[in-house]
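J.: just coords:
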């Protein structure tokens, strides 16, 4: 029997029991669809994280108070409060040649009121370098100025989410909002940026001069972090070195002592976030793959039943000249055809499910050709692996005993 005859025989056998064949491949369809959908969600998350990292700005470094642990987290020394100050920011700007911009970040939460509307949001105190570092444009109005920072002026720019919550379709430029009963004038509205790597809405924000936030809105006299931008991407390592050296000198840290601050680059932040997303993708794909294995067990079970039902047929084929390898190949091919057919339908349903998730849940999805090829190949491998034992059992049947089987 040639290859074409074997394939036709396998398809004829499958078509002779359409309902059983469908129920057999149902597990494969579900498994492949789950793998495609879960991997698409995971890869979409990785792509989204990359875009969100890019939204932080260009050539960015972040300075946190506290020493860095081996795990990458920041810890504070026992019995000692590590702080960053405005003087640290000025030293970085004045003494680090590889640094283009630097801004303090003073953050607090507050209820904001305009007319009958109120909204709780994050208040960021920064200097004018912040907008350059974040590459954050305006949709209307203007930024506050250096003079506003020096004077502690009661002005701010607001994100799109805050604008929509407080003003709706009304133009907010020049309007007065109240933050903790302090009247603050809106001078600009920021362009939308979407979510950050933690899933937080970057547009739910009010940005004001750090002098205003520290003296009028928060009463914080130390800053939470420092945002720094290197002159170029190539100079990021140099900028990191220079910032570290300047802060060690400012904080009077001895050579044998560890830093009481942490300087992290945008690349390090991106790597951590991407690694988390990659692990999530692998985990989701692995969980979904379990259903493929269960489907494979179902295929093996049905193929064993098929071998038992067709024992007499096998005996007749052997008696008219079919070799063991012909029988083995036919039953193995039937298993592969079943799983590959299930794989094709699973891929189609997986793509559809991914689109539905993206449409209704609002999650980003990315269906890569590699994931489709992998799912298709895995479904074929499941057919070979779980179909081999039934096929070998069929090939090893004694033809005399098989012909006697009723």
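T.: Looks like it came in fine. Everything numeric here is computed off the predicted structure, so don't read it as measured data.
J.: contacts, neighbours, all on C-alpha from now
T.: OK.
J.: contacts only, for residue 345.
T.: Remark: with contacts taken as CA atoms under 8 Å, 6 or more residues apart in numbering, residue 345 is in contact with residue 29.
J.: may I ask which helix or strand encompasses it?
T.: According to DSSP states H and E, residue 345 maps onto helix 324-356.
J.: got another, please set it beside the one above:
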């Protein structure tokens, strides 16, 4: 036995430089080795095999980076969508032509079932709303003396300003008299005004749309995107002007004027459902539809419900993407287990020698587990830095704000350590269970 041990010592001293090093865990076996000492030994072993350690970490690095980046992107997208909807208020109801099955913002298709008379009938209900604003939209080329620009032209009423929280930078907004008289006036969004007139004064200037001269009476303050569009890129005229002179809004029977949508801002959130039900009943009666809603030729979009639905969808989608990215973490864990098994095989004689001179099985078990944890933790931290860098790069582009949250950090790092622990247990148990006599005989 003594001869075997001495031979093994000699072989261990000339072991392959690329094998992980198992420093003596204890000399007497009287007490378990301290955790900090095991950690130091594990780090020394990993540093001695930099290439192998880095390749082992690679799966964990990719997995953590993917999880962090995707969670940041998903969170940023969810925040962006929420801001888009709340920019026009969550107490807003929007009535659009088309069946409820085609529900979605700006998805009215070719339906032409809403009229100005419908809007007036809703106003006559005296609902608990701040305002009712029918609109009739089209696209047109605005021609100024020195420039021209293609933009969305929205035919609206004064209530549109209140419902959409629009602020004037200069001039005035449309009034009821201009709507009744289909006056040739226009209010420009901030971007439209800048593109047409630069830094000059836009109010009082004239523009043309389809050979119709229009006088600029106001310019809106810059608002940014909201409601799946930007008012900065739009221009606003009286709804009657848009219907009668610009885009031809007469209904096929010639008895009324078509509208693209009817927006309402409900006074209290608790009244949303009641107001929506009364509007649906009114329009079904006016359009001679069934009371069950199966034949509706309109849809009422509830901003609060729509926001809740979108938030749920984006959260589920983000979780799905993170779960898919997490698969690479599991693959990385399998890589850790494979390398640790190889390490156990390479170090079989060393493990036998340590046990022969008094090392405990628990000490060997602990060292291999700590080595697996160190690999996974180091990979997790590198992956965290990489994922955060990717998220920051997206934020720098200005397309989307993608903050890395504390929960994402804790989740990714915690999961990477859990993977290291789970996949490191089997190799560690295998190393600890080695019989010292059999291990010393291993070739």
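T.: Everything's here; your move. What you see is a predicted model, and the numbers here were worked out from it, not measured in a lab.
J.: still on that earlier bit, buried residues in the helix holding residue 345 of structure 1, which are they?
T.: Neighbour-count burial for helix 324-356 of structure 1 flags 324, 326-351, 353-355 (criterion: 16 or more other CA atoms under 10 Å).
J.: mind telling me what residue 193 of structure 1 corresponds to in structure 2?
T.: Alignment note (TM-score structural alignment): residue 193 of structure 1 maps to residue 223 of structure 2.
J.: let me see the ranges of the helices in structure 1.
T.: 3-15, 18-54, 86-95, 129-133, 146-151, 160-166, 210-212, 236-250, 266-309, 311-319, 324-356, 369-395, 399-404 (DSSP state H).
J.: map residue 388 of structure 2 onto structure 1.
T.: Using TM-score structural alignment, residue 388 of structure 2 sits opposite residue 351 in structure 1.
J.: cool, residue 428 of structure 2 as well?
T.: Per TM-score structural alignment, residue 428 of structure 2 is aligned with residue 391.
J.: swap in residue 275 of structure 2?
T.: By TM-score structural alignment, residue 275 of structure 2 lines up with residue 239.
J.: please report the distance of that match from residue 230 of structure 1.
T.: Applying CA to CA, to the nearest Å, the value for residue 239 of structure 1 to residue 230 of structure 1 is 6 Å.
J.: so for the two, which residue has more residues nearby?
T.: residue 239 (28 against 25; other CA atoms under 10 Å).
J.: contacting residues for the more buried one?
T.: Counted by CA under 8 Å, 6+ apart, residue 239 of structure 1 has contacts 96, 97, 98, 99, 230.
J.: quick check: the first one vs residue 63 of structure 1, distance?
T.: When CA to CA is the yardstick, residue 96 of structure 1 and residue 63 of structure 1 sit 14 Å from each other.
J.: repeat for residue 128 of structure 1
T.: Counting by CA to CA - residue 128 of structure 1 and residue 63 of structure 1 are separated by 18 Å.
J.: ok, residue 385 of structure 1 next?
T.: For residue 385 of structure 1, the distance to residue 63 of structure 1 - CA to CA - is 53 Å.
J.: between the two, tell me which one has more neighbours.
T.: residue 63 (23 against 16).
J.: isn't that one right up against residue 266?
T.: No. Counting by CA atoms under 8 Å, residue 63 of structure 1 stays clear of residue 266, with 11.1 Å between them.
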